[in-house]
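Engineer: My questions concern the predicted model and sequence given below.
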Amino acid sequence: MLRFHFSDDRREPVASAPAPDPMWEVLLSLHLLLGAAGGTAYERWRAGVYARMTPGMWALASLAPPTGYSPDFLTPYCEGDGLDRGIDALLRTPRRRVHDDLAHLIAEHGGSGVAGGLMRDGSALTGLARAVRSYYGLALAPHWDRIDAAVAVGRAPGGGGLPVAFGPHAQWRGGVLEVAYPDERDVWLRGRTLTLVPSFFCRRYPITVLDPELPPVLVYPAHVPADPPGRRDGTAARERHALARLLGHTRAQVLEGAVAGSTTGELARLLDISEPTVSVHVAVLRDTGLMTSSRNRNRVRHVATDQGRRLLGDLADDFAHILDAPPARGGPVAAGRRGAAG
């Protein structure tokens, strides 16, 4: 569970970015490119990007393993529009931060020639910035308008002042915002603004930076797709609710809430239902192979299986067509602004 601690009077503001952040989408799309998330729905996109990756792009990818830690400096917080501001902020990263982030990366994932070279030579950030720009132009720019449109519904205001895409994954508990997360983490805002950033490539659960001293940001999967081209009369909307009709609304929420792993009590609090009710749904999902449960001392943790995530993917990833559609004409488009007041 990830917990953001607000003051008792919640004087810290919450800002909602109006569009995906290009630097975060670069990082998270690399996770998708290199990992298994998204399943076969993204194979055409993966194949097209793989075929045109340059050595510089592969060097960038070596800093973005699909699981675990990726350097915070790859997703700098900056005020302003588009990719250019993000790259400028990347180039201004203090040498000490680059060194510390890369040391953490190496400690967790093992040695990396690229990481070691960046630690020894701060000027190598210039080549890394070029790789970011080139990769964005290859993998994201042709689809950016459709990516932005795909998350538009998910970033709309929902319950508790949070974007609707958060669904059961977050709740207020007094002055604490609790978010489903694979690890136990606490972030004290101490008067700082928490910025919520919608993402097309963020999968499974919201994520944040590791360093608690950096500007607080929460990047969340805005998994509410827009109707794809050629579909009419709400066909896509009906398909998005197919899982809920099949499993039942509450059971589908239980499965979704367990993607990152949750206890019975956490699911009960997230969904505002009783623990016995959660247990009944968990038993059914476990019997059908959509969920597993494991005990660690006195805690039982429920996790959606690969089959369960694929079933959720049928609900969330039916907008992979966005990456399969013909590229938008006119070249790269300007990406959105991060941190606009919400």
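Structural biologist: Great, that's in hand. Numbering: from 1, shown residues only.
Engineer: Only C-alpha atoms from now on, for both contacts and neighbour counts.
Structural biologist: OK.
Engineer: ok, the residue most central in space within the chain - contacts?
Structural biologist: Most central in the chain under C-alpha atoms, centre = their mean is Cys202, positioned 2.4 Å from the mean C-alpha point. Taking C-alpha atoms under 8 Å, 6 or more residues apart in numbering, we find Cys202 in contact with 25, 28-29, 219-222.
Engineer: so it, which of the three states?
Structural biologist: With DSSP: H, G, I helix; E, B strand; the rest coil as the basis, Cys202 sits in coil.
Engineer: try this one next to it:
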Amino acid sequence: MATLGGAARLLIRFTREDLARTRISGRPDALWDLVLSLHRLQRRRPSGTRGPLAPAEVLRWRTNTLACLSGRALGRRVRDHLLPLAPISSYFPDFLTPHTGLHGLEPGLETVLSTPRAQIGRELDELTTRSGAPTWGSDLATGDPHALHLLGGTLRDYFATALAPSWPAIQARTTTEHTRLTGILATHGVGAMLANLLPTTIWHPGDRVLETPYPMNFTIELQGRGLTLIPSWFCSGMPVALVDPALPPVLVYPLNHDPPPATDHHALAKLVGPTRAAVLLAITIATPTRVIHRRTGISASQLSRHAAVLRDNDLITEARHAGQTFYTRTPLGNALIGGR
């Protein structure tokens, strides 16, 4: 199979079962984005130096966050207790990013703080080998209640200060990416979806291997467990994966920070009518009728009538479950409103 040449690379080996079990997260992962945001805070180079320049909106976030943390007790706690656990290197502990982070910050924190002490000790030993020992790591490994309380509180307070103000925009960007990938999956199949994660991603269909640049040579054997794809607003350059092969496999990859194409809502209204344009714009993925009512202000009978026209013209799809109706915009509907 053709490869990326001499550069270090990540290889993910799929079976047929893994392809069927590949999942795309429709929401951001609170703890993955939290940890990767700590990496963004530590990148001091402004521009013109080696490596890709951070997107403008990430640079603005970094400037604002550093200003919010400067001179505050939280800033010192982040510096002394979080940054040493998540250095910019080829490794940080897996226990900081459990799979429950996809369900929100609090479920993720609950899992972090209930991590077996043996696992914490093992991963902190690996961190010490690669980047040096964090000053308070031994207290975490022994399950010291004060250390665990300090970790949980600092993670929670940092999220509230640094990530929560941007979280609605991050969620919206993740939804857009989910729409993009599900559209490729529905139209061209899972191989095309994997090949289009990033411009540098290579999908080898004959070998069922996904290849991407990586800080070091690393191979993941999925062995029927499937793969969860997690778009991240803070991920920089290369994708990230868990080190421990026993954990549920994930691939965290950077969202596209290019501004979306401008949408002329008036032009869309002229084409399909103002009410249908409003309905089409209100629908994303599995949008329930109550949300469309709230966004558009139209009645149930109006929605039913206009949704039928949009559905019959392949602009949306309709599904029913447990007495509720859900609508999803099709790739053609996305193209019509100017989305990717």
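Structural biologist: Looks like it came in fine. Note that the structure is predicted; figures quoted are calculated from it, not measured.
Engineer: Can you give me the TM-score here?
Structural biologist: The TM-score (TM-score structural alignment, normalised by the length of the second structure) is 0.62; 232 aligned residues with a C-alpha RMSD of 2.6 Å.
Engineer: closest to Pro66 of the first structure among the contacts of Cys202 of the first structure?
Structural biologist: Using C-alpha to C-alpha, Leu28 comes nearest to Pro66 of the first structure of these, at 8.3 Å.
Engineer: That closest one -> the second structure?
Structural biologist: Per TM-score structural alignment, the equivalent position to Leu28 of the first structure in the second structure is Leu36.
Engineer: would you say its match is within a strand?
Structural biologist: No: assessed by three-state DSSP, Leu36 of the second structure does not belong to a strand; its assignment is helix.
Engineer: before we move on, back to that, filter the contacts of Cys202 of the first structure down to the buried ones.
Structural biologist: By neighbour count, with 16 or more other C-alpha atoms under 10 Å, these hold 25, 28-29, 219-222 as buried.
Engineer: Out of these, which sit inside strands?
Structural biologist: Those of these mapping onto strands are 219-221, per DSSP state E.
Engineer: my guess is Thr207 of the first structure contacts Pro216, does it?
Structural biologist: You called it Thr, but residue 207 of the first structure is Ile. No: assessed by C-alpha atoms under 8 Å, Ile207 of the first structure is found out of contact with Pro216, at 10.9 Å.
Engineer: Now tabulate the ones in strands among the buried ones among the contacts of Cys202 of the first structure in JSON lines and tack on distance to Ser123 of the first structure.
Structural biologist: Shown next, in JSON lines, are these (distance: C-alpha to C-alpha, whole Å):
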{"residue": "Val219", "distance to Ser123 of the first structure": "29"}
{"residue": "Tyr220", "distance to Ser123 of the first structure": "32"}
{"residue": "Pro221", "distance to Ser123 of the first structure": "34"}
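Engineer: on that earlier part again, how near is the match of Leu28 of the first structure to Ser304 of the second structure?
Structural biologist: 43 Å (C-alpha to C-alpha, to the nearest Å).
Engineer: Closest one of the contacts of Cys202 of the first structure to Gly234 of the first structure?
Structural biologist: Among these, Ala222 lies closest to Gly234 of the first structure (C-alpha to C-alpha), at 19.0 Å.
Engineer: Tell me which residue of the second structure matches up with the closest one.
Structural biologist: Match for Ala222 of the first structure (TM-score structural alignment): Leu255.
Engineer: Strands of the second structure, start to end?
Structural biologist: Assigned by DSSP E, the strands in the second structure fall at 9-13, 23-24, 202-204, 209-213, 218-221, 228-232, 250-254, 287-288, 316-321, 324-329.
Engineer: Distance to Pro261 of the second structure added to the ones you listed, as CSV?
Structural biologist: Output for these, formatted as CSV (distance: least, C-alpha to C-alpha, whole Å):
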stretch, distance to Pro261 of the second structure
strand 9-13, 32
strand 23-24, 23
strand 202-204, 26
strand 209-213, 27
strand 218-221, 36
strand 228-232, 20
strand 250-254, 19
strand 287-288, 22
strand 316-321, 20
strand 324-329, 17
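Engineer: Deepest-packed of those strands, please.
Structural biologist: Most buried of the strands of the second structure by mean neighbour count (mean count of other C-alpha atoms under 10 Å) is strand 228-232; its value is a mean of 24.
Engineer: equivalent range in the first structure for that one?
Structural biologist: Counting by TM-score structural alignment, strand 228-232 of the second structure pairs with residues 195-199 of the first structure.
Engineer: in the superposition, what's the average offset of the matching stretch relative to the second structure?
Structural biologist: Superposed on the second structure, stretch 195-199 of the first structure shows a mean distance of 0.5 Å to its aligned residues (mean C-alpha distance after the TM-score superposition for the first structure).
Engineer: ok, now which ones touch Tyr253 of the second structure?
Structural biologist: Going by C-alpha under 8 Å, 6+ apart, Tyr253 of the second structure touches 197, 229-232, 235-236, 238-240.
Engineer: hmm, try it at 6 Å
Structural biologist: Counting by C-alpha atoms under 6 Å, 6 or more residues apart in numbering, Tyr253 of the second structure touches 231-232, 239.
Engineer: isn't Tyr193 of the second structure right up against Leu185?
Structural biologist: Actually, residue 193 of the second structure is Met. It isn't Tyr. Yes: in this structure Met193 of the second structure lies within contact range of Leu185 using C-alpha atoms under 6 Å: 5.4 Å.
Engineer: Pick out whichever of the two has more residues nearby.
Structural biologist: Remark: of Met193 of the second structure and Leu185, Met193 carries more neighbours, 19 against 15, as counted by other C-alpha atoms under 10 Å.
Engineer: Much appreciated, bye for now.
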